[in-house]
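Engineer: would you be able to build a 3D model of this:
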Amino acid sequence: MELIATAESLEQAEALINAGADRLYVGGHPFGLRLPKPLNLESIGQIADLAHRHGKKITVACNALMHNEQIHKLAPYLSQLGKFAVDTVSIGDPGAIFILRELGLPLPFIYDAGTLVTSAEQIAFWISQGASGAISARELTLKELIAMQKKLDRPIEVQVYGPTCIHQSGRPLLKNYFNYTGEVPKNDQTLYLRDPKNSDSHYPIFEDTDGTHIFSTDDLSLMGQLKLMYENGLTKWKLDGVLLHGGRFVQITALFDEARRAIESGAFVPESFCNRLVKLQPAYRPLSTGFYLKNPEDVH
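Structural biologist: From the prediction side, this is the model:
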């Protein structure tokens, strides 16, 4: 079982390693999407060095769908990541994959095309093109993921904690809105949309250089399903802290590490770990299992 956690700083990266994370997930603009904090190359290099000194790994997000200006900047960026000896990059744009192969760098890539990663056959194709693995779409059910995993010879990465992005636009929607209303723009990740039919709903919305992002009103948690996933070969678990910063995300990572060790020892009690996670979870972000426990027929 591999525990993957997003890191927003060198300090948090060290805390996450101490909490049990096996792999740190970082990145920066304009190549990485929806990160807890975009990092520059110097910071990424420092985190890579830290991870390797502790015998851990690092993945750098290059998962944007890239326009010409991004593609032109990508080669020197990847070359620098190669110098840092980062363990993998996550890429979903075929053009970016072409650039990576053209450079001939010893830099493995994980296929990450968001909502497009929905079949074992697609993953197998990209593995045949050099991918070392793939990150599954958030819209899949566990039933589908288990069926996919049985067809593959390497584990799929599955998000087990954190928010789900339900909409992205390349347009600066918040900036345009504030220009229209004449209000002072706010872009500190504390803005929400609300369903008029549900007064308890709040969908986080923020804007960055990649555009505007809207997230689900709750956070995904598969704590109760970890043992089932482990038994079916789904052993790469991603924790996403894009909306949860600082020490609380580190505590949640430590809890998932404890759950992993409990599974290994045969002492895992799902209800106990789920209850402990609820106590760590911010009250304004309820937990749910998202699409994962639905029947595939109800989703598609």
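Engineer: C-alpha from now on. contacts and neighbour counts both.
Structural biologist: OK.
Engineer: this structure: helices as residue ranges?
Structural biologist: According to DSSP state H, the chain carries its helices in the segments 10-18, 41-53, 68-84, 94-103, 120-128, 142-150, 173-181, 226-231, 247-265, 270-280, 296-299.
Engineer: second input sequence below; structure requested for side-by-side comparison:
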Amino acid sequence: MASIDQAEALMHAGVDTIYAGEDYFGLRLPHSFQRAELTTLIERVHAQGKQIQVAVNAIFHNDRIVHVLDYLQFLAQQKVDRITIGDPGAIRILHQSQLDLDYWYDGADLVTNSRQINFWAQQGAKGAVIANEVPYRELVDLVPNVKIPLQMLVYGATAIHQSGRPLLSNYFNFVQAHQDKLDRAKGLFIAEPHKPDTHYSIYEDMNGTHVFANNDVDLMTQLPKLAALPVSHWFLDGVFADPDNFPKIAQAFAQARDWLASQSLTAAKIADLENLVQANQPANRQLDTGFFKIDPSEVK
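Structural biologist: Below you'll find the model as predicted:
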């Protein structure tokens, strides 16, 4: 969520859950909402009859995990609808606090099988965020065996690597180059040798260095398959999206959701919605279906 204004536009576009958070506690957020601003956002979301999901999915070292309880208490007081959380130590703090705060397990690329998901369901998780690396053919076997709902990325950037080290700062310090901005707004990327088409976006924040897949994910054409499984909690990541165009992309997915619910989503409508997504995608970022169509034996 890039701003409160964007949240308003997304809700107007038909989004039913707003995802936001603060960099100190959450990963790869378009904007870091400090508590006063987050309080305003929560009030706006609830006033529209929508839900808010707050990211508490950072990897916490000893100096930061001591602040998790206070943040969870704040979120419970603000009556957020749910949080995403992946650090077992942070989950233990949540359990011990006995706060009225639902959580969805978000262990990033670790969440790849039904037994792990059901384990966290036994620990109180109300849902789980499935790893982006799980292809459709694995989902077919996984989804019928899980006991809680799944959230899956259907649009946006896919993180493929995170290091807690400030790799960009280290690099620019080494070459003694002046670099006033290392975050996502700088538009930095890395490429593989002898592969000129590779364009791995990279940025640095207080959680370290984040590297993203060559293309953004777009599963618009695959939504009927997801709905049939069913995977009905769709996540749209706007970290690299154009702030003004992201609500238009969200509206296309919301329209697909509504047409699926009324059993009126046709191939022609999907094609039109896909064109809307393509038209509002940043010019320097390509789209594909990520891992969705990959043979599971090829995922390494």
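Engineer: what's the TM-score here?
Structural biologist: Superposed pair, TM-score by TM-score structural alignment, normalised by the length of the first structure: 0.95. Supporting alignment: 294 aligned residues with a C-alpha RMSD of 1.2 Å.
Engineer: circling back: could you dump the helices of the first structure to TSV with mean neighbour count?
Structural biologist: Putting the helices of the first structure into TSV (neighbours: other C-alpha atoms under 10 Å) gives the following:
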stretch	mean neighbour count
helix 10-18	19
helix 41-53	18
helix 68-84	15
helix 94-103	16
helix 120-128	16
helix 142-150	17
helix 173-181	13
helix 226-231	17
helix 247-265	19
helix 270-280	14
helix 296-299	10
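Engineer: these: which one's closest to Leu239 of the first structure?
Structural biologist: Between Leu239 of the first structure and the helices of the first structure, the shortest gap by C-alpha to C-alpha is with helix 247-265, which sits at 7.2 Å.
Engineer: which strands or helices does that closest one pack on?
Structural biologist: Where contact means 3 or more C-alpha pairs under 8 Å, 6 or more residues apart in numbering; DSSP states H and E, helix 247-265 of the first structure is packed against helix 10-18, helix 270-280.
Engineer: export the ones you listed as TSV, with columns for distance to Asp240 of the first structure.
Structural biologist: TSV is the format used below for these (distance: least, C-alpha to C-alpha, whole Å):
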stretch	distance to Asp240 of the first structure
helix 10-18	12
helix 270-280	15
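Engineer: to Phe256 of the first structure, which of these lies closest?
Structural biologist: Of these, the one closest to Phe256 of the first structure (C-alpha to C-alpha) turns out to be helix 270-280, at 8.4 Å.
Engineer: any idea what His46 of the second structure aligns with in the first structure?
Structural biologist: With the correspondence set by TM-score structural alignment, His46 of the second structure lines up against His52 in the first structure.
Engineer: circling back to that earlier point, could I get the helices of the first structure as TSV with distance to Ser288 of the first structure?
Structural biologist: Below are these laid out as TSV (distance: least, C-alpha to C-alpha, whole Å):
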stretch	distance to Ser288 of the first structure
helix 10-18	24
helix 41-53	31
helix 68-84	36
helix 94-103	33
helix 120-128	25
helix 142-150	14
helix 173-181	28
helix 226-231	14
helix 247-265	15
helix 270-280	11
helix 296-299	16
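Engineer: in the stretch 101-250 of the second structure, what residue spans correspond to strands?
Structural biologist: Counting by DSSP state E, counting those that start in this stretch, the stretch 101-250 of the second structure has strands at residues 103-105, 127-129, 150-156, 159-163, 189-190, 200-205, 208-212, 216-218, 233-236.
Engineer: those: which one's closest to Gln6 of the second structure?
Structural biologist: strand 233-236 (13.5 Å).
Engineer: what does Ala120 of the first structure align to in the second structure?
Structural biologist: Counting by TM-score structural alignment, Ala120 of the first structure lines up with Ser114 in the second structure.
Engineer: quick one, what contacts its match?
Structural biologist: Listed by C-alpha atoms under 8 Å, 6 or more residues apart in numbering, the contact partners of Ser114 of the second structure are Leu142, Val143, Asn145, Val146.
Engineer: not counting sequence-adjacent ones, nearest residue to Leu142 of the second structure?
Structural biologist: Nearest residue to Leu142 of the second structure, sequence neighbours excluded (C-alpha to C-alpha, 6 or more residues apart in numbering): Ser114, at 5.5 Å.
Engineer: export the strands of the stretch 101-250 of the second structure to a markdown table and tack on distance to Ile270 of the second structure and mean neighbour count?
Structural biologist: Listed next are these as a markdown table, based on distance: least, C-alpha to C-alpha, whole Å; neighbours: other C-alpha atoms under 10 Å:
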| stretch | distance to Ile270 of the second structure | mean neighbour count |
| --- | --- | --- |
| strand 103-105 | 30 | 25 |
| strand 127-129 | 25 | 26 |
| strand 150-156 | 14 | 22 |
| strand 159-163 | 26 | 15 |
| strand 189-190 | 32 | 14 |
| strand 200-205 | 29 | 21 |
| strand 208-212 | 27 | 20 |
| strand 216-218 | 12 | 23 |
| strand 233-236 | 16 | 19 |
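Engineer: dump those strands to a markdown table, plus distance to Leu38 of the second structure.
Structural biologist: As requested, the strands of the stretch 101-250 of the second structure are arranged in a markdown table below (distance: least, C-alpha to C-alpha, whole Å):
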| stretch | distance to Leu38 of the second structure |
| --- | --- |
| strand 103-105 | 18 |
| strand 127-129 | 22 |
| strand 150-156 | 23 |
| strand 159-163 | 25 |
| strand 189-190 | 30 |
| strand 200-205 | 19 |
| strand 208-212 | 23 |
| strand 216-218 | 27 |
| strand 233-236 | 20 |
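Engineer: nearest approach to Ser169 of the second structure belongs to which of those?
Structural biologist: It is, among the strands of the stretch 101-250 of the second structure and with distance given as C-alpha to C-alpha, strand 200-205, at 8.1 Å.
Engineer: please tell me how far the spatially most central residue of the first structure sits from Tyr292 of the first structure.
Structural biologist: Computing the C-alpha centroid of the first structure and ranking residues by C-alpha atoms, centre = their mean puts Asp240 first, at 4.9 Å. Counting by C-alpha to C-alpha, to the nearest Å, the gap from Asp240 of the first structure to Tyr292 of the first structure is 16 Å.
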